[in-house]
Every structure is written in C-alpha cells, then in structure tokens.
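Visitor: next comes the sequence, and after it the predicted model I'd like to discuss.
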Amino acid sequence: MRALSYFFVIFAIFLAPLGVAVARHLADDTQATDWRTARRDSTGIAPLPAQTPEAVIHVYAARAFRWRGAFGVHTWIAAKPQGADAYTRFEVVGWGVSQGRNAVRVGEGVPDGYWYGNAPTLIRALRGGDEVDALIERLRAAATAYPHQHEYRVWPGPNSNTFIAYLGRAVPELHLDLPPTAIGKDYLPDTGVFARAPSGGGFQVSLAGLLGVTLAAEEGLEINLLGLSLGLDLSPPALKLPGVGRIGMSEE
C-alpha cells in the first residue's frame, strides 16, 4: 500500500503542472484553429543571409499546433553555411507519412517562422567559420542516417523531438538542452535503452520513451514518466515541469 501511495504522489506531481499548462492553453484565444491560414512567416530572429557571411546554426522550439500545444513543443534546426543565401531546415513532420512521404524534411525554408501561429523560441545558437560549416555537414549526414525515416508517432515517439534529440547526440558540439516540453526527446531510436543525453554529455536510460532518467551537465536531472519530463537544472538553477516548461534563471 505504501508503494502504491508513493506512485500516486509522484503521478500527481507530474499532473499538477500539466493541468496548469492545459488551463493556460484553453484560456488563450489567440491560438490558430485553421492550419491553412495560420502564420508561418519569419519572426525576425534569424540573421539575414545577405548580412551574415558566417555560418549559422539555430535550434528553435515552438508550441505545437492546436491541442498538442497544451502539452508540448515542436523543435527544428535551421542552418546556413558560410556565404549561403538561404537557410536549410532540419525537422520531422508527421503530415503525409501515412501516404508514404518521408518523415524527415531537410530543405530550404524560413528558419525562424511561426509554427502554425506559435512564435518560436531560440534555444541554441552557433556562429562561426569552417568549424560551424563542418557541424552542418555532420547534421546532414546524421539526418540521412536517422533510423525512423518513414515513421511518426505523436506519442511517445518517434516524432519531431526524437529527431532533434538524435541530431544532438550525433553532433554533441551543439550542447543541445531541449526543453522538458519536447515530448518524444526521450524516445531512443532503434528501441534503445541506454544512450548519451541529447546534449551529447551525461547519460540517459529510457524504456520506449515512457519511463526513464537523464543526468547530464546541460540537462541536469530529469525524470521521464509517460513522455512527460520533470527535472532540476543546476546551471543555471531552474525547475523543469511537464507542460509548463523551464521555470528559473535564464540560460542566456
């Protein structure tokens, strides 16, 4: 009985912040309801290629479309080699996969666009020369090697966040700390159980993205339960809450 009581307490700790997130989402009357008219234009975060000769890698997260946004975010990477006149987006999208389309989409696009009405947050930025160009080439190679090219599941994965976490492990120089609302980041490809954390450091143990733990310098300590992440970050100090996200000092 005591073990069962502990389970319900832990479950409640996960559900309480999630309830807050759902309430906020339902109260937000600015949410787009029609994907055909929802904003996808630039938010002006990414530097213009014509004014930026150096290489750029940006990682973005934006609340998912419609009801999914109450629970989590969609993440993607935008990259521009030195001298390039456009950005390439690296992301996974579920639409069309059931009709045979590849889930991995790599191609020119708006780097910092609204995700169907939801403004993105920049969660990692790198700028430089040949060394950043080399990272972009490694991102391309990793995207090609991603083992779930034709698979997409909103929960528990593989989804868009599974893909970006995979790229983070493949290119640890990104030091990619995905938000706790990136549901699917803890789903390890090829039904893996042990892996490096998405930041490329520390370690992660996960059972199909449904139960696991992550311990790393970037992520801090995170516990995963049914795809939801609860954690404590020490550098800088912050709580990581399901649905709500990161609460504490800024990482900038």
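Guide: Yes, it's here.
Visitor: rest of the way, CA atoms for contacts and neighbours
Guide: Fine.
Visitor: name the nearest residue to V93, ignoring sequence neighbours.
Guide: A103 (5.4 Å; CA to CA, 6 or more residues apart in numbering).
Visitor: wait, the one you found touches T144, no?
Guide: No: A103 is beyond contact range of T144, at 11.4 Å (criterion: CA atoms under 8 Å).
Visitor: neighbour count for those two, which is higher?
Guide: Comparing A103 with T144 by other CA atoms under 10 Å, the one with more neighbours is A103, at 23 against 12.
Visitor: excluding covalently adjacent residues, which one is nearest to S160?
Guide: V92 (4.5 Å).
Visitor: got the contact list for that neighbour?
Guide: 76, 103-105, 159-161, 163 (CA atoms under 8 Å, 6 or more residues apart in numbering).
Visitor: cool, and L226?
Guide: 156, 209-211.
Visitor: now do 6 Å
Guide: L226 makes contacts with L210, as judged by CA atoms under 6 Å, 6 or more residues apart in numbering.
Visitor: also D177?
Guide: 199, 218-219.
Visitor: out of those residues, who's nearest T37?
Guide: Nearest to T37 among these is S199, at 35.1 Å by CA to CA.
Visitor: helix, strand or coil for that closest one?
Guide: coil (DSSP: H, G, I helix; E, B strand; the rest coil).
Visitor: next, the one to line up against it:
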Amino acid sequence: MRILRFLLLFILAIFVLPAAASLIHWELADRPASWRDADWGRSGLLPPAESQADAAIYVLAARTGGLKGALSVHSWLVTKDAGARHYDRYDKVGWGQPVRKNAYPADGRWYSNDPFIVTELHGAAAERQLAKVEAAVQSYPFNHVGDYRIWPGPNSNSFSAHILEEVPELRTALPSNAVGRDYRPGFFAIDVSEDRRDLHVTLGGLFGFAAGLRYGIELQFLGLVAGFDFADPAVKIPGWGRYSLPLS
C-alpha cells in the first residue's frame, strides 16, 4: 500500500498538477472560438523561399487548437530544394487523406498560434538529406483514410516523429509536449535510434521512458512527458513543454 500511495502521489505531482495548471491557463487566454475564426496565414517565421538559394529542411511546431492546445503542439515538415522558389510543407491531419502536401503556408499559424522551429538544416547538409526525407514521407505507414487517432496516435506528431527517426541527421526529437510522438503500433515497443544515441521504450504510446542525447531523460504517462535535458539543460513539464535552465 505504501508503494501504491507513493506512486499515486508521484503521478499527481509530476504529471497531473502541471497538466491541470496548463489547462486552466489555456482556458483563461483569448482563443479563437473555432477553426473558422482562426488565423491560418503566414507568420513570417521563414524567409521567402526565393530569397535563399540554398536547400533547406525545417521541422516546425505550434500549439494546436481547442482544449488540446493546453497540452500539445501540432508539428509539420518543410523542405526546399536548392534554387527552388517555393517551400513544400507536409502535415498529417485528421480528415481525408492523412498526409497533406502544401495544404497550408509553410510557416502558417496553426489555429492562430505562431509556429517555432524545432530543427533546421541548410545548404549542402540539407541537400544531402532531402532524398532521405522524401523517402521517410513516402514510407510513413499510417497514410490511409482512417489512419488518424488524436490520442495516443498515430497523429500529426507521430508523422513528424517518424521523419526524425528515419533521418537522424536532423539531430533532434520533437518537443516533449508533442502528444503522439511516442506512439508505436502494438502493445510494447523498444527502439534504439539508427545512430545509437537514444533508447525509447513504450507501451502503446501511453506509458514509457526515453533516454539519450536527443531525449535526455523522460518519463511518459498517458501522452504527457516529464523529464530533464542534459545536453542543453532544461526541464520538461507536462503540458507546458521545455523550459531552459540558466547556466550561470
């Protein structure tokens, strides 16, 4: 009983209370009433494609809409060939054909929320990975009508996580509040990254842990993530995401 009580208190303190605080904070903020009222236009985060000759690869994310925005971001992929005058954007969505190409502006707001850059490559480094990124998009296994589940996945973040796993040269993991990034099919999965820098263990994307250079140390509970990043010191708080720690 003592162990069970400790476990319940641990879950309450580490996962439930931070997530509840994020929900309250989100509800008090001014948000669009529906997707029709939201701003989906360019945010200006990325430079115009025609202004840069080099190839580029970006993974972007922004808080999603409705109540789920209190706990999660939506993520997507943006690519540009060398010399191209336009970006290509890939998202997974919850209606129709799941993976969409150029359905929104490359750096468009998501439900009025400004995006941020998760990772980026430019120039020769990006050019070397473009074919591999395209192959990862094509190999994504959940790209049929009905292959979307908001929780625990496969959702938009499951798609972006697949890209990052297939292309470790992008050198990052999705933000800790990208709910669905830890989804794996089946009851149990254990993965070691291609470059052997990260270990990921999950029970259906609901419970698990991760450790390594990209993930730091993470505990996962019902899609919520708590942890610590050692490479770039930060704490990961369920619902809130990553908060950098001052180095001095």
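Guide: Great, that's in hand. As the structure is a computational prediction, the values presented were derived from the model and not from experiment.
Visitor: the residue nearest to V93 of structure 1 pairs with which position in structure 2?
Guide: Applying TM-score structural alignment, one finds that A103 of structure 1 aligns to P98 in structure 2.
Visitor: I'd assumed P141 was in contact with its match.
Guide: No: no contact is recorded between P98 of structure 2 and P141 when judged using CA atoms under 6 Å, the distance being 10.9 Å.
Visitor: now V133 of structure 2: how far from L71 of structure 2?
Guide: Distance of V133 of structure 2 to L71 of structure 2, given as CA to CA, to the nearest Å: 28 Å.
Visitor: quick one: which of these two has more around it?
Guide: L71 (24 against 20).
Visitor: buried residues in the longest helix out of those in structure 2?
Guide: What stands out as the longest helix in structure 2, according to DSSP state H, is helix 123-139. Using 16 or more other CA atoms under 10 Å as the test for burial, helix 123-139 of structure 2 gives 126-127, 129-130, 133, 136-137.
Visitor: picking that back up, in structure 2, which of the contacts of D177 of structure 1 remain in contact?
Guide: Of those, the ones still in contact in structure 2 (both residues aligned by TM-score structural alignment, their matches' CA atoms under 6 Å) are E218.
Visitor: closest one to A12 of structure 1 out of the contacts of D177 of structure 1, please.
Guide: The closest of the contacts of D177 of structure 1, once distances to A12 of structure 1 are taken by CA to CA, is E219, at 22.7 Å.
Visitor: give me the number of residues near that closest one?
Guide: E219 of structure 1: 25 neighbours (other CA under 10 Å).
Visitor: try S250 of structure 1
Guide: 10.
Visitor: out of everything not next to it in sequence, what's closest to it?
Guide: Counting by CA to CA, 6+ apart, P236 is the residue found nearest to S250 of structure 1 once chain neighbours are left out, at 7.0 Å.
Visitor: what lines up with that neighbour in structure 2?
Guide: Looks like P236 of structure 1 aligns to D232 there (TM-score structural alignment).
Visitor: helix or strand: which one has that match?
Guide: For D232 of structure 2, there is no helix or strand it lies in under DSSP states H and E.
Visitor: could you dump the buried residues of helix 123-139 of structure 2 to JSON lines with distance to V118 of structure 2?
Guide: Below are the buried residues of helix 123-139 of structure 2 laid out as JSON lines (distance: CA to CA, whole Å):
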{"residue": "A126", "distance to V118 of structure 2": "15"}
{"residue": "E127", "distance to V118 of structure 2": "19"}
{"residue": "Q129", "distance to V118 of structure 2": "17"}
{"residue": "L130", "distance to V118 of structure 2": "17"}
{"residue": "V133", "distance to V118 of structure 2": "16"}
{"residue": "A136", "distance to V118 of structure 2": "18"}
{"residue": "V137", "distance to V118 of structure 2": "18"}
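Visitor: quick check, nearest of these to W40 of structure 2?
Guide: V137 (23.2 Å).
Visitor: please name the nearest non-neighbouring residue to the closest one.
Guide: V137 of structure 2 sits nearest to I163 (CA to CA, 6+ apart), 6.7 Å away.
Visitor: and that neighbour, that's in a strand?
Guide: No: counting by three-state DSSP, I163 of structure 2 is located in no strand; its state is helix.
Visitor: what about it, how many neighbours?
Guide: Neighbour tally, I163 of structure 2, other CA under 10 Å: 23.
Visitor: over to D39 of structure 2?
Guide: Using other CA under 10 Å: D39 of structure 2 sits among 16 other residues.
Visitor: so it is in contact with S112, correct?
Guide: Yes: using CA under 6 Å, D39 of structure 2 is in contact with S112, at 4.3 Å.
Visitor: just confirm E120 of structure 2 is within a helix.
Guide: No: under three-state DSSP, E120 of structure 2 falls outside any helix and is assigned strand.
Visitor: which ones are touching it?
Guide: Neighbours of E120 of structure 2 in contact, by CA under 6 Å, 6+ apart: 57-58.
Visitor: any idea how far A62 of structure 2 is from it?
Guide: 15 Å.
Visitor: then H144 of structure 2?
Guide: H144 of structure 2 is 24 Å from A62 of structure 2, by CA to CA.
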